[in-house]
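> Curious how this folds, go ahead:
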Amino acid sequence: MDVVYGGGKYGKEAVEWLIENGREFVVIDVDENCLVNREMDVEKFGGRFLKGEIRELLDVIEEEKPEYIFPTAPIHIAASLVSKKFNLEVWNEGINYVLSGIPAKIIVSAGRGSVVVSYNRDYTCLPKCSAPDVCPVTKIRKPAPMYSLLEFAIPEGFVIKTIYLRPGLGAVRGEEILDLFDWAEKRDKIFVATACRCHGVVTALRRRP
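I've put the predicted structure just below:
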């Protein structure tokens, strides 16, 4: 089974793909009146809706071990999950370490323990882009997939790769989130990133004193 976290516009696109491919799934959103619930009868197509937030997503991942997780809410899902599981706090100063290894020209924003990066920093991406080696907007060839660049920038961190299921639609593998939990369990300072070929986010966390 699969999980969609966020029942808005992008969550709806994920649900449409899941229905087209005959997959069982659960949609999690804090709002029972979210777009997916308003416009789609998910139970009719092998899905179910669960009202909840990160705690509920964490429970579903650990209990049901989904194959794909669609992080369609506007937060860093991987960082939120590991933070909730181990009661971590955002480590604002830790992000300076991350910034030292990332080219300034790809930084979209930095602060509050996170850095957002993109090869298309200043323009709007094309809808349903297939993420080719040469960006169709900037016309610049990417030196490496963003996840590879972040692996270089934070060698002591954990980088989760977003995979493309079709142009414009990505997901992370549930097993990678479980691997993240195993990796983070005995660490005091944690750098976790999620990235596709073009964009990414890195968050610094640490154990509470």
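> For the rest of this, base every contact and every neighbour count on C-alpha atoms.
Noted.
> got a list of what residue 32 touches?
residue 51 (CA atoms under 8 Å, 6 or more residues apart in numbering).
> List the contacts of the longest strand seen in the chain.
As assigned by DSSP state E, the longest strand anywhere in the chain is strand 199-207. Contact with strand 199-207 is made by 76, 79, 83, 86-92, 94-95, 98, 113-120, 146-147, 188-195, as judged by CA under 8 Å, 6+ apart.
> For the residue nearest to residue 50 when sequence neighbours are not counted, identify the helix or strand it belongs to.
Nearest residue to residue 50, sequence neighbours excluded (CA to CA, 6 or more residues apart in numbering): residue 28, at 4.9 Å. For residue 28, the host element (DSSP states H and E) is strand 25-29.
> which residues sit against the first helix or strand past that strand going along the chain?
Following strand 25-29 in sequence order, the next helix or strand is helix 35-39 (DSSP H and E). Helix 35-39 is contacted by residues 7-9, 11-12, 42, 49 when judged by CA under 8 Å, 6+ apart.
> run this one through as well so I can compare:
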Amino acid sequence: MSFYLILGAGRFGRLALERLGRRDQEARFLIVDPDPKALAAAVRGLNSENIMAVQAEAGKFLADNLGEDSPWDWIIPTAPVHVAYVWLRQGSLAGEDWQTLAPPEMMAEVAPVVLKGPEEELYLSYAGHLCPDDCTEPDVCPVSGEPRETALSEALAALQVPEYEILVMVSRPLAPGVGGYQPRELWKLGRKMKSCAGKVMIATACRCHGVVHGLERREVSR
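Alright, predicted model coming up:
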């Protein structure tokens, strides 16, 4: 029996509830979303005895509740934000003097599909097509037939970029189309960031898709 924290009550939050619940009928879930209607829709028709719903933003909820002894076994980030990055800014690094930073160009070279977000973050993908929502991350893409020899998470972690430290949260497959990481991995990311002094790239990635945000510690004026 596992305890899952699902951040986001949209389509993939609902799929996580359904698919993980089928795999383990004794599993417990805490699903978090700022929209009460989305929460109601996500849990409709499911075993409500095993599901708790909380109305809150993902980053704020983690900032208020994540600790070394958090009760969840897995965090499932399905909210439309980079959960690890948002948690760092609102939680572990709150009040510290960090500023956003555009990732270096060479980080965009690890994947053929690259989109830039409003904070200069990069959204990376090996896939130039719409992926099936029940993908199991096989060694060969079930749509294109292309080999997936090196996971995007591994490619990002292996990058050597002068003056930058790269920290990667690996989203591990837990059910078809559902991935996540353990709370202690997120807590470990926060501890690592405390010791970083310069430019840092924070990434979350699975086998084929990922997102990268940049942060730089501001120099303290004397």
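> now the residue nearest to residue 50 of the first structure: how far from residue 159 of the first structure?
Residue 28 of the first structure sits 24 Å away from residue 159 of the first structure, taking CA to CA, to the nearest Å as the criterion.
> again with residue 11 of the first structure
Note on residue 11 of the first structure: its distance to residue 159 of the first structure, by CA to CA, is 23 Å.
> Kindly report the same for residue 93 of the first structure.
Relative to residue 159 of the first structure, residue 93 of the first structure is positioned 19 Å away (CA to CA).
> Please apply the same query to residue 57 of the first structure.
Shown here: residue 57 of the first structure relative to residue 159 of the first structure, a distance of 20 Å by CA to CA.
> Would you map the strands across the first structure?
With DSSP E as the criterion, the first structure has strands at 2-5, 25-29, 47-51, 68-71, 88-90, 107-111, 114-118, 158-161, 163-166, 169-173, 189-195, 199-207.
> Would you mind listing the buried residues in the third one?
Yep, that's strand 47-51 of the first structure we're talking about. Across strand 47-51 of the first structure, burial judged by 16 or more other CA atoms under 10 Å covers 47-50.
> What does the residue nearest to residue 50 of the first structure correspond to in the second structure?
In the second structure, residue 28 of the first structure lines up with residue 32, judged by TM-score structural alignment.
> and if you look at residue 182 of the first structure?
In the second structure, residue 182 of the first structure lands on residue 191 (TM-score structural alignment).
> In this structure residue 7 of the first structure contacts residue 42, no?
No - counting by CA atoms under 8 Å, residue 7 of the first structure sits too far from residue 42 to count as a contact (11.2 Å).
> Pick out whichever of these two has more residues nearby.
A side-by-side neighbour count of residue 7 of the first structure and residue 42, using other CA atoms under 10 Å, places residue 7 first with 26 against 19.
> Leaving out chain neighbours, which residue sits closest to that one?
Once flanking residues are discounted, residue 7 of the first structure sits nearest to residue 36: 5.1 Å by CA to CA, 6+ apart.
> re the thing from before, out of residue 93 and residue 159 of the first structure, which sits in the more crowded spot?
The neighbour count for residue 93 of the first structure versus residue 159, taken as other CA under 10 Å, is higher for residue 159 (23 against 13).
> Which residue is the nearest non-sequential neighbour of the equivalent of that one over in the second structure?
Using TM-score structural alignment, the partner of residue 159 of the first structure in the second structure is residue 168. Nearest residue to residue 168 of the second structure in three dimensions, chain neighbours excluded: residue 203, at 4.7 Å (CA to CA, 6+ apart).
> For the residue nearest to residue 50 of the first structure, give me its contacts.
3-7, 49-53, 56-57.
> Residue 208 of the second structure maps to what in the first structure?
Match for residue 208 of the second structure (TM-score structural alignment): residue 198.
> and if you look at residue 141 of the second structure?
In the first structure, residue 141 of the second structure lands on residue 135 (TM-score structural alignment).
> any idea how far the closest residue to its match other than its chain neighbours is from residue 119 of the first structure?
Leaving aside its chain neighbours, residue 135 of the first structure sits nearest to residue 141 (6.3 Å; criterion: CA to CA, 6+ apart). With distances taken as CA to CA, residue 141 of the first structure is found 9 Å from residue 119 of the first structure.
> hey, what's in contact with both of the two?
Common neighbours of residue 141 of the first structure and residue 119 (criterion: CA under 8 Å, 6+ apart): residue 135.
> between those two, who's got more neighbours?
residue 119 (23 against 12).
> pretty sure the more buried one contacts residue 142?
Yes - if you go by CA under 8 Å, residue 119 of the first structure and residue 142 touch, sitting 7.2 Å apart.
> Give the residues shared as contacts by those two.
Common contact partners of residue 119 of the first structure and residue 142 (CA under 8 Å, 6+ apart): residue 135.
> re the thing from before, columns distance to residue 208 of the first structure on top of the contacts of residue 28 of the first structure, output as TSV?
Shown next, in TSV, are the contacts of residue 28 of the first structure (distance: CA to CA, whole Å):
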residue	distance to residue 208 of the first structure
3	29
4	30
5	27
6	28
7	32
49	33
50	30
51	29
52	25
53	22
56	22
57	22
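> Would you tell me which one of these comes nearest to residue 130 of the first structure?
When the contacts of residue 28 of the first structure are compared for distance to residue 130 of the first structure (CA to CA), residue 4 wins out at 21.0 Å.
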